[in-house]
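Chemist: quick one, structure for this:
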Amino acid sequence: MGCACSGQKQAKNSGFYKIKPNTQFTHSPNNTVSTKQQSFFYPQMEAICPSKRETNSKFCTSKYTTGLHRDFKHLVCRRGEWCLAKSISTGDEGYIPSNYVARADSLEVEKWFFKDVSRRETERLLLAPGNKPGTFLIRESETSKGSYSLSIRDHDQQQGDVVKHYKIRCLDKGGFYISPSTTFSSLSELVKYYSRYYKNTQKVAIKTLKEGTMEPEAFLQEANLMKQLQHDRLVRLHAVVTKEPILIVTEYMVNGSLLDFLKSDEGGKLKMNKLIDMSAQIAEGMAYIEKKNYIHRDLRAANILVSETLHCKIADFGLARIIETEYTAQEGAKFPIKWTAPEAINFGTFTIKSDVWSFGILLTEIVTYGRIPYPGMTNPEVVRCLDQSYRMPRPDDCPVELYDIMMMCWRQRPEERPTFDFLQNTLNDYFIATEGQYEMQP
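Modeler: Below is the predicted model:
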């Protein structure tokens, strides 16, 4: 959330005052509101009130950092409207508007604070060309004296760019809040807190393009694919930064990857029924991908993310792509061998059925709490063994019925492997299908 700041604000550490924001023209280093007016202030000035010789004004004996007008000779000195400024470096004197001066410990020195700005003027400023969604300012409330309003530029799919206003309420014993559940001792703390959250509601994860790992075009293609695939079991895309550095902004999953979570103390305590439930959630997400005619090509526990409520979502679409029936990988393409189906290893041929094979391997990761598939075997050994129809034996503590599902996923002929829709339904009904008959009577 970038703020709309205004005027020049040069601080002098030893000064008691700073330049007050100009409430008519704004600019921000991040999300910009600009007027293209050239600034006419010099930094590091010592200001003296023009009424110094006439009254005991509070400005008369104080020093503060401010600026000097380039054409100060042409300004008219008016009591209460201008201050005589003296240059610290040159000793030159000149007049500046007194409304550009504020106490260093006041709200008016904050770049996001606009004191006397109406709701209508706020919307005009925030909707000015150059501002982006997330640009904000805080102003005094027009209707509630002593209260404030937070105004933020946002984008609505139906209405386009809009400005949303939030009432900042004051606590009886001091402090502020927008939501009663979260209070702050100062407006600065409130701004700092809400600036950490996308659209002021949730944390986000930032995926960056590391140099040499992927071409920018491929990275953006992944983001475009995520934008097209929207489902509760897929990590949601929020935004993409297409200029350097290229970034993908997605929803934040507190527990990280399923692989790491299964190896944690909390994950290691999960019972079989929860492990089956997680498997069903992943199958549900893959059933959606299957329905949309896409393939993932990198389905494994490391690419599944886990929320705070232990909901699983499929992530990392770096190898995913839309297909007609099958896809042949380019020569030299790299794939995780232990999760890859034999036809994909040998011929580079990928279909949704090769994802089904990978799902079977993923099931072994889940029931073994993150153990590497084919334990003790190297990648070349795995390839040779698969050519001889080798299949991993049933892991310890893995129910026979679940191992049967794995073996269905590992059938040699791709067309004989089940669909993800079938796998989703089977895993959802797993405990119903495997439990014994009810007793007829007590």
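Chemist: okay, CA-based contacts and neighbour counts for the rest of this
Modeler: OK.
Chemist: correct me, but K313 touches I282?
Modeler: Yes: contact status for K313 versus I282: in contact at 6.7 Å, counting by C-alpha atoms under 8 Å.
Chemist: just the buried residues of stretch 336-356, please?
Modeler: Across stretch 336-356, burial judged by 16 or more other C-alpha atoms under 10 Å covers 337-342, 344-345, 348-356.
Chemist: helices of this structure, start to end?
Modeler: 119-126, 187-194, 216-228, 258-263, 265-268, 272-291, 342-347, 352-367, 379-387, 400-409, 420-428, 430-434 (DSSP state H).
Chemist: G332 is nearest to which of those?
Modeler: The minimum distance between G332 and the helices of the chain falls on helix 342-347, with 11.6 Å, by C-alpha to C-alpha.
Chemist: helices and strands around that closest one, which ones?
Modeler: strand 349-350, helix 379-387 (3 or more C-alpha pairs under 8 Å, 6 or more residues apart in numbering; DSSP states H and E).
Chemist: for these, give me a markdown table that also has distance to Y148.
Modeler: A markdown table is the format used below for these (distance: least, C-alpha to C-alpha, whole Å):
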| stretch | distance to Y148 |
| --- | --- |
| strand 349-350 | 58 |
| helix 379-387 | 63 |
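Chemist: what sits against the residue nearest the centre of the chain?
Modeler: Nearest to the geometric centre of the chain sits V204, at 2.6 Å (C-alpha atoms, centre = their mean). Listed by C-alpha atoms under 8 Å, 6 or more residues apart in numbering, the contact set of V204 reads Y197, Y198, V249, T250, E251, Y252.
Chemist: just give the number of residues close to the second one.
Modeler: Put plainly, it is Y198. Y198 has 18 neighbouring residues, counting by other C-alpha atoms under 10 Å.
Chemist: quick one: the closest residue to it other than its chain neighbours and F113, what's the gap?
Modeler: Using C-alpha to C-alpha, 6 or more residues apart in numbering and skipping residues adjacent in sequence, the residue nearest Y198 is V204, 6.5 Å away. Note on V204: its distance to F113, by C-alpha to C-alpha, to the nearest Å, is 26 Å.
Chemist: could you also give me the structure for this next sequence, so I can compare it with the first?
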Amino acid sequence: MLCLSDNTIQSIFCCCCSVQKRQVRTQMNLENDGDSSEEYTWHPKQLSYVSAHKNRSNRVCVQPSQRKPLPPLPQGEDHGEKIRVMALYDFLPRESCNLALKRAEEYLILEKYNPHWWKARDQTGKEGLIPSNYVTEYKLTNLEIYEWYHKNVTRNQAEDLLRQESKEGAFIVRDSRCLGAYTISVYSRMRRNDEVPIKHYQIKSHDSGQCYVSERYLFPSIPELIEYHQHNAGGLITRLRYPVGSMGNCLPATAGFSYEKWEIDQSELTFIKEVGKGQFGVVHLGKWRSHVLVAIKAINEGTMSEDDFIEEAKVMMKLSHSRLVQLYGVCIQQKPLYIVTEFMENGSLLHYLRERQGRLRRGMLLSMCQDVCEGMEYLERNSFIHRDLAARNCLVSATCIVKISDFGMTRYVLDDEYISSSGAMFPVKWSAPEVFHFNKYSSKSDVWSFGILMWEVFTEGKMPFAKESNLQVVEAISKGFRLYRPYLAPMTVYEVMYSCWHEKPEGRPTFAELTQVLTDIAETG
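Modeler: Reported below is the predicted structural model:
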């Protein structure tokens, strides 16, 4: 069949909702030989959307009695909404307006300036701005305050984490594929010849409102259920001996370095080494104020509409999600212009796949697609179009989480060839028909590109349509031909990527629907 991509190196998951059936009536080739095609119908399964996973390093659950209480609010002060929170991570002030956070301590939220930066008060009465993703509301019913809870970790990620721990009774609690439901994943080798030493138990709800794993043992809350099973197996393969509380030691990225700080002084940047070359120029590993690791992208003169991009950068900085490479700001005082972003240690997804051919399990490949889909669902929800989604434009963190980079950047490329269906630089092989015919972009054209990205992942970095020219690809796609099923992709996975390639945008699923279906596949195998 038809099958290409590019070598560009860049550093830098129930509430069942009804999903309409879609008829996909393009010609489909299931095998590599390119001879057969058939009518194909995709019926997305009903699943809930699960928001993106958030790293939680060095978490500690401390009982309220062990903490010094917060001071009372001064009389007569109007602080608006006041919420008690617990810090999930340490945070060092970056500006005079910031307040330091210490992991596991309580704080009072005085005001929410925006979704990403809140005004808080500590136990001594000091006040300042803190990143909202570094804290969580302090309630005994809030699972985020417990070290065993991992929000939105996939089944495959949970299994990898527990295998690394490799201790009898090591466990985590994670979000289930049903909205509002949870799963206990536990490691045990107590059964001989058991090829799967990790068991997954769904926490169920009783008619009485209590929760349980084994119906003989009912509990008012999940923390109480976990506490019981830490001392008694009670129907589980083993008791929950070791809570696993870390997916890595990386702190989450903040939306900018501080509140509304989008312009960065170049003197605050330290250039360490060149790590690659992007579409616009050289990419360096560096540090901001000598302690925050960053990627610094130089923008060569004449390659970008700089004034337009600077205005858009102020908006892009407000996009903050655990599956997006965070934009910290831009340096505009002198040429070249620099874009400063979160640094991703494992480089581009394309390079990562090619370097590890034959060593990545199918579950890990599916997790990569889930990561990207969650980030794209966030962009879709915020009406932001990527326009150039591909494995080369996704990056891999030190903990092997995939994040989307360079979203929206193609709007500012000055080279007309990049946005022309006849130009060699135009990513035709990742583009939907309405893009290469009418230059019409939407979240649904991003969905088409996501299907190609899934194909890249499950071929471990092969180039789509490798032997065809751009013109040949346009002609083939217009006639209804599509990429073949990769050897590593089960039919359920191929059905998902194929659904992204409906000839009409309205026939393609949304990223929210794709997230639900991929989560179902991951949970059910």
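Chemist: before we move on, back to that, return the most buried member of the helices and strands packed on helix 342-347 of structure 1.
Modeler: Compared across those, strand 349-350 shows the largest average neighbour count, a mean of 20 (mean count of other C-alpha atoms under 10 Å).
Chemist: what comes up buried for stretch 380-393 of structure 2?
Modeler: E380, F384, I385, H386, R387, D388, L389, A390, A391, R392, N393.
Chemist: export the residues you listed as CSV, with columns for distance to V330 of structure 2.
Modeler: Formatted as CSV, these follow (distance: C-alpha to C-alpha, whole Å):
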residue, distance to V330 of structure 2
E380, 24
F384, 20
I385, 21
H386, 19
R387, 21
D388, 21
L389, 22
A390, 24
A391, 24
R392, 22
N393, 19
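Chemist: quick check, nearest of those residues to A522 of structure 2?
Modeler: Nearest member of these to A522 of structure 2, counting by C-alpha to C-alpha, is A391, at 20.4 Å.
Chemist: that closest one pairs with which position in structure 1?
Modeler: A391 of structure 2 maps onto A301 in structure 1 when the alignment is built from TM-score structural alignment.
Chemist: then K504 of structure 2?
Modeler: In structure 1, K504 of structure 2 lands on R413 (TM-score structural alignment).
Chemist: same deal with E380 of structure 2?
Modeler: By TM-score structural alignment, E380 of structure 2 lines up with E290.
Chemist: and stretch 217-225 of structure 1 against structure 2, how far off on average?
Modeler: Compared with structure 2 after fitting, stretch 217-225 of structure 1 has a mean deviation of 3.2 Å; criterion: mean C-alpha distance after the TM-score superposition for structure 1.
Chemist: now M286 of structure 1: how far from Q221 of structure 1?
Modeler: From M286 of structure 1 to Q221 of structure 1 the distance is 19 Å (C-alpha to C-alpha).
Chemist: that older thread, strands - which of the contacts of V204 of structure 1 land there?
Modeler: V249, T250, E251 (DSSP state E).
Chemist: OK, contacts around the first one?
Modeler: Residues touching V249 of structure 1, when contacts are defined by C-alpha under 8 Å, 6+ apart, comprise V204, A205, I206, K207, L237, H238, A239, V240.
Chemist: mind checking what F184 of structure 1 lines up with in structure 2?
Modeler: So, by TM-score structural alignment, F184 of structure 1 is left unmatched.
Chemist: wait, F184 of structure 1 touches C170, no?
Modeler: No: contact status for F184 of structure 1 versus C170: not in contact, 9.6 Å apart, counting by C-alpha under 8 Å.
Chemist: find the residues that touch each one of the two.
Modeler: Common neighbours of F184 of structure 1 and C170 (C-alpha under 8 Å, 6+ apart) are F176, Y177.
Chemist: what's the burial count for K243 of structure 1?
Modeler: 8.
Chemist: and what of M214 of structure 1?
Modeler: Considering only other C-alpha under 10 Å, M214 of structure 1 is surrounded by 11 other residues.
Chemist: thinking again about what came up before, for the helices and strands packed on helix 342-347 of structure 1, which one sits closest to Q159 of structure 1?
Modeler: Of those, nearest to Q159 of structure 1 by C-alpha to C-alpha is strand 349-350, at 42.2 Å.
Chemist: the closest one aligns to what range in structure 2?
Modeler: Counting by TM-score structural alignment, strand 349-350 of structure 1 corresponds to 440-441 in structure 2.
Chemist: how about stretch 96-111 of structure 1?
Modeler: Under TM-score structural alignment, there's no match for stretch 96-111 of structure 1.
Chemist: again with stretch 6-23 of structure 1
Modeler: Residues of structure 2 matching stretch 6-23 of structure 1: none, counting by TM-score structural alignment.
Chemist: next one: stretch 250-260 of structure 1
Modeler: The aligned range for stretch 250-260 of structure 1 is 341-351, by TM-score structural alignment.
Chemist: can you pull the contacts of K227 of structure 1?
Modeler: Contacts of K227 of structure 1 (C-alpha under 8 Å, 6+ apart): R236, L237.
Chemist: circling back to that earlier point, show me which of the contacts of V249 of structure 1 is closest to R321 of structure 1.
Modeler: L237 (16.4 Å).
Chemist: report the separation between the counterpart of the closest one in structure 2 and Y338 of structure 2.
Modeler: Under the alignment (TM-score structural alignment), L237 of structure 1 maps onto L327 of structure 2. Counting by C-alpha to C-alpha, the gap from L327 of structure 2 to Y338 of structure 2 is 11 Å.
Chemist: having no further points to raise, I will conclude here.
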